[in-house]
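A.B. asks: following is a predicted model, sequence given first.
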Amino acid sequence: MADLDRVLVLAGGLSPEHEVSVHSGRSVSEALRRLDVEVQVADVDATLLDRLTADPPQVVFPVLHGSAGEDGTLREVLELVGLPYVGADPAACRLAYAKPTAKALMAARGVRVPRGVVLPKSAFHDLGAPALLERLADRLGPTLFVKPDRGGSAFGATPVTGVQDLSAALVSCFAYSDSALVEERVQGTELAVGVLDTGDGPTALPPVEIVPDGGVYDYAARYTAGRTEFFCPARLPEETLDRAREAALTAHRALGLRDLSRTDLIVTEGGEVVFLEANVAPGLTETSTFPMAAAAAGLDFAVVCRELAHRALLRG
């Protein structure tokens, strides 16, 4: 069996999720070093290709969030230079990163998704914003959720309680994307379900229940200690948790993901599991749900990171 000696952790990037990525990279690098793995940490900039070519690591562990890290771009570059890496391949990243596409794939597999529409910024200019806003509320109801059709960490995502709030929510959304995903707001218990595969097939980790103090799991609630309560496993009946785990596994397989992923779900009062989105590069910070779920499953986060890197090495 090949020995794992040197891993390059890529963290940072130019997306709005830069700081989250830096914290995730720190968590992964410190975990690997505890197991005596030599780790280098680098950002993505104009020197990266020369560095990868001149002094190639055994394995790359990308923990970049946002566009370049999750839309397949970075993975394409790593494929071009022939380096093994942890995580999904470019094609799977593109599927997961496009929220409407991921929703369509899940709906085709019998998993409920929120009703919604995707509209570009130009539609509101060309067709008249007031009439379009009114039609959206008529179609989907007054209680909505507006989010960029791509991206993560809740940037540009806003809950809407009435048509009067819809315009401002769209302005916020269009600061991060040229297209908005406008959905019905499904009420219920919010869950994050990690999926881990270190070589024996994908396994769903214990679902994490998310209870933000302000009622909305926005950027501040995600990454500010004390702003959100987490319960792992979630405080739901076991049969409901089983359905949540199965939905996460369905997303992992349907999107062609590998190694690790996180699926975000809502469980309604009636116990129905609703798919929101899947993430190819889940946060790995001290307040992130993936390490929390791994700990609840009795797994050592450092060992998980090493096994993921080693699996990438063998695959490469």
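C.D. replies: Arrived safely.

A.B. asks: every contact and neighbour count from this point should use C-alpha atoms.
C.D. replies: Fine.

A.B. asks: in the protein, which residue is closest to the centre?
C.D. replies: Asn279 (2.5 Å; CA atoms, centre = their mean).

A.B. asks: quick one: contacts for it?
C.D. replies: Remark: with contacts taken as CA atoms under 8 Å, 6 or more residues apart in numbering, Asn279 is in contact with Glu70, Ala96, Tyr97, Ser261, Arg262, Thr263.

A.B. asks: can you pick out the most distant pair from those?
C.D. replies: When these are compared pair by pair using CA to CA, the farthest-apart members prove to be Glu70 and Thr263, with a separation of 14.1 Å.

A.B. asks: what about the helices in the stretch 1-150 of the chain?
C.D. replies: Per DSSP state H, counting those that start in this stretch, the stretch 1-150 of the chain carries helices over the ranges 18-34, 48-54, 67-70, 73-81, 90-97, 99-108, 121-126, 129-140.

A.B. asks: try this one next to it:
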Amino acid sequence: MTAAAPQPRFQDPAVFGRVAVLMGGTSAEREVSLESGRNVLDALRARGIDAHAVDGIPALIAALMDKRYERVFNILHGNRGGGEDGVLQGALEALGVPYTGSGVLGSALSMDKIRTKQVWMSEGLPTPKFERLRPGADMRAAARALGLPVFVKPSCEGSSVGVFRILAESDLDAAEAFAASYAGELLMEQMVIGEEFTVGIFGDLALPSIRIVPAGEWYDYHAKYIADDTQYLCPGLEGDDETAIRDLALRAFRAAACSGWGRVDVMRDRRLGLQLIEINTAPGMTSHSLVPKAARQIGIDFETLCWLVLENTLADKTLADAEVRRE
């Protein structure tokens, strides 16, 4: 399966005006966001775009009230001070400022892994069985109901923050200690035994899948952002299998009301086949990040990818006017 690479609609960087590259923030994923943001900022500036770094939502809102920026490239990660939970999107909608990525509903829904899985199940899309753990829930009873092995993770975090791999009942001790100090809901999910994949989404296009092969036992925070020995095979599958995983990822993305760009994580269970895991609506743009790797596979370099993502913030009239000027 060969994906056609999208092309920039025009070449004039002035059409974007002054762009705020929103990074950092106060979520648990701040450091990853800062690295992603610096990379995006450098890429946009390399293409002549008048782009500026803004750290966190309060600083952005103050700048927008002073009308210092015309659009926002959101590369905040996470929630509670991150930019993926719908709060930022709601504020920007109220201010009438265009921004990259999914809207309020898609951002809020996909930030919540439990609710995303409920939507997928209602649409008949495959996802591992799970238990919803409210604060104070009996984690051991949930594990017995699902059967080991399982993963335990916050419903509303990313970047493998607070994720526990439970192979034996004794492994629950650390997860329970974390739960005692964590205010939000946790997701306990049956562990998929098989291969791990991710599929980048750009508009209506599913990018080539990437098969992730960590050197360790699983793809944890270290393997994602620090280790240099994690293997990324792209495309991850071939023929009909590759077509199937891209189609499933795009259906999952749309079912969760997501738009613009993002990434869908998928596992292939040895018995059950493809299983949807979660959606990332502001994917990382670090040296280890996966959407840029998939984009390169179809001929889109990093600078062009950032340009194309930002193009999605332009209204049709703006694009049409730019094309007329170009002609």
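C.D. replies: Yep, it's here. Here the structure is a predicted model, which is why all the values come from computation and not from measurement.

A.B. asks: drop the TM-score for these two in here.
C.D. replies: Taking TM-score structural alignment, normalised by the length of structure 1 as the basis, the two superposed chains have a TM-score of 0.90; 303 aligned residues with a CA RMSD of 1.9 Å.

A.B. asks: so which of the helices of the stretch 1-150 of structure 1 gets nearest Phe290 of structure 1?
C.D. replies: Proximity to Phe290 of structure 1 (CA to CA) singles out helix 18-34 among the helices of the stretch 1-150 of structure 1, at 11.0 Å.

A.B. asks: quick one: that closest one to structure 2 mean distance?
C.D. replies: In the superposition with structure 2, the average deviation recorded for helix 18-34 of structure 1 is 0.9 Å (mean CA distance after the TM-score superposition for structure 1).

A.B. asks: tell me the buried residues in that helix?
C.D. replies: By neighbour count, with 16 or more other CA atoms under 10 Å as the criterion, the buried positions of helix 18-34 of structure 1 are 18-29, 31-32.

A.B. asks: do stretch 182-192 of structure 2 as well
C.D. replies: Of the residues in stretch 182-192 of structure 2, those buried by neighbour count under the rule 16+ other CA under 10 Å are Glu185, Leu186, Leu187, Met188, Glu189, Gln190, Met191, Val192.

A.B. asks: more crowded one of Glu70 and Thr263 of structure 1?
C.D. replies: In this view Glu70 of structure 1 and Thr263 are compared by other CA atoms under 10 Å, and Glu70 has more residues nearby, 31 against 26.

A.B. asks: that one is in contact with Cys93, isn't it?
C.D. replies: Yes. Checked against CA atoms under 8 Å, the pair Glu70 of structure 1 and Cys93 is within contact range at 5.8 Å.

A.B. asks: find residues that contact each of the two.
C.D. replies: Val280.

A.B. asks: mean shift between the helix or strand where Leu249 of structure 1 lies and structure 2?
C.D. replies: Secondary-structure element containing Leu249 of structure 1, defined by DSSP states H and E: helix 238-254. Superposing on structure 2 and averaging over aligned pairs (mean CA distance after the TM-score superposition for structure 1), helix 238-254 of structure 1 comes out at 1.3 Å.

A.B. asks: relative to Ala137 of structure 1, how far out is the spatially closest residue to Ala68 of structure 1 that is not a sequence neighbour?
C.D. replies: Beyond its immediate neighbours in the sequence, the residue positioned closest to Ala68 of structure 1 (CA to CA, 6 or more residues apart in numbering) is Leu74, lying 5.7 Å away. For Leu74 of structure 1, the distance to Ala137 of structure 1 under the criterion CA to CA, to the nearest Å works out to 38 Å.

A.B. asks: and the two most separated of the buried residues of stretch 182-192 of structure 2?
C.D. replies: Greatest spatial distance among those (CA to CA): Glu185 and Val192, at 21.2 Å.

A.B. asks: picking that back up, farthest-apart pair in the buried residues of helix 18-34 of structure 1, please.
C.D. replies: Considering CA to CA, no two members of those lie farther apart than His18 and Leu32, which are separated by 21.2 Å.

A.B. asks: narrow the buried residues of stretch 182-192 of structure 2 to those in helices?
C.D. replies: Per DSSP state H, helices hold no members of these.

A.B. asks: for these, give me TSV that also has distance to Met285 of structure 2.
C.D. replies: Putting these into TSV (distance: CA to CA, whole Å) gives the following:
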residue	distance to Met285 of structure 2
Glu185	28
Leu186	27
Leu187	26
Met188	28
Glu189	27
Gln190	29
Met191	27
Val192	27
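
A.B. asks: those in strands, which ones?
C.D. replies: Using DSSP state E, the members of these that fall within strands are Leu186, Leu187, Met188, Glu189, Gln190.

A.B. asks: okay if I get these as CSV plus distance to Gly158 of structure 2?
C.D. replies: Compiled in CSV, these are given as follows (distance: CA to CA, whole Å):
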residue, distance to Gly158 of structure 2
Leu186, 12
Leu187, 12
Met188, 15
Glu189, 15
Gln190, 18
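
A.B. asks: on that earlier part again, ok, then the element right after the helix holding Leu249 of structure 1?
C.D. replies: Where DSSP H and E defines the elements, the next helix or strand beyond helix 238-254 of structure 1 is strand 260-267.

A.B. asks: what angle sits between the helix or strand following that next one and helix 238-254?
C.D. replies: Scanning the chain past strand 260-267 of structure 1 towards its C-terminal end, the next helix or strand to appear is strand 273-279 (assignment: DSSP H and E). Here strand 273-279 of structure 1 runs at 40 degrees with respect to helix 238-254, directions being taken by axes from the mean of the first three to the mean of the last three CA atoms, to 10 degrees.

A.B. asks: just the buried residues of strand 273-279 of structure 1, please?
C.D. replies: Val273, Val274, Phe275, Leu276, Glu277, Ala278, Asn279.
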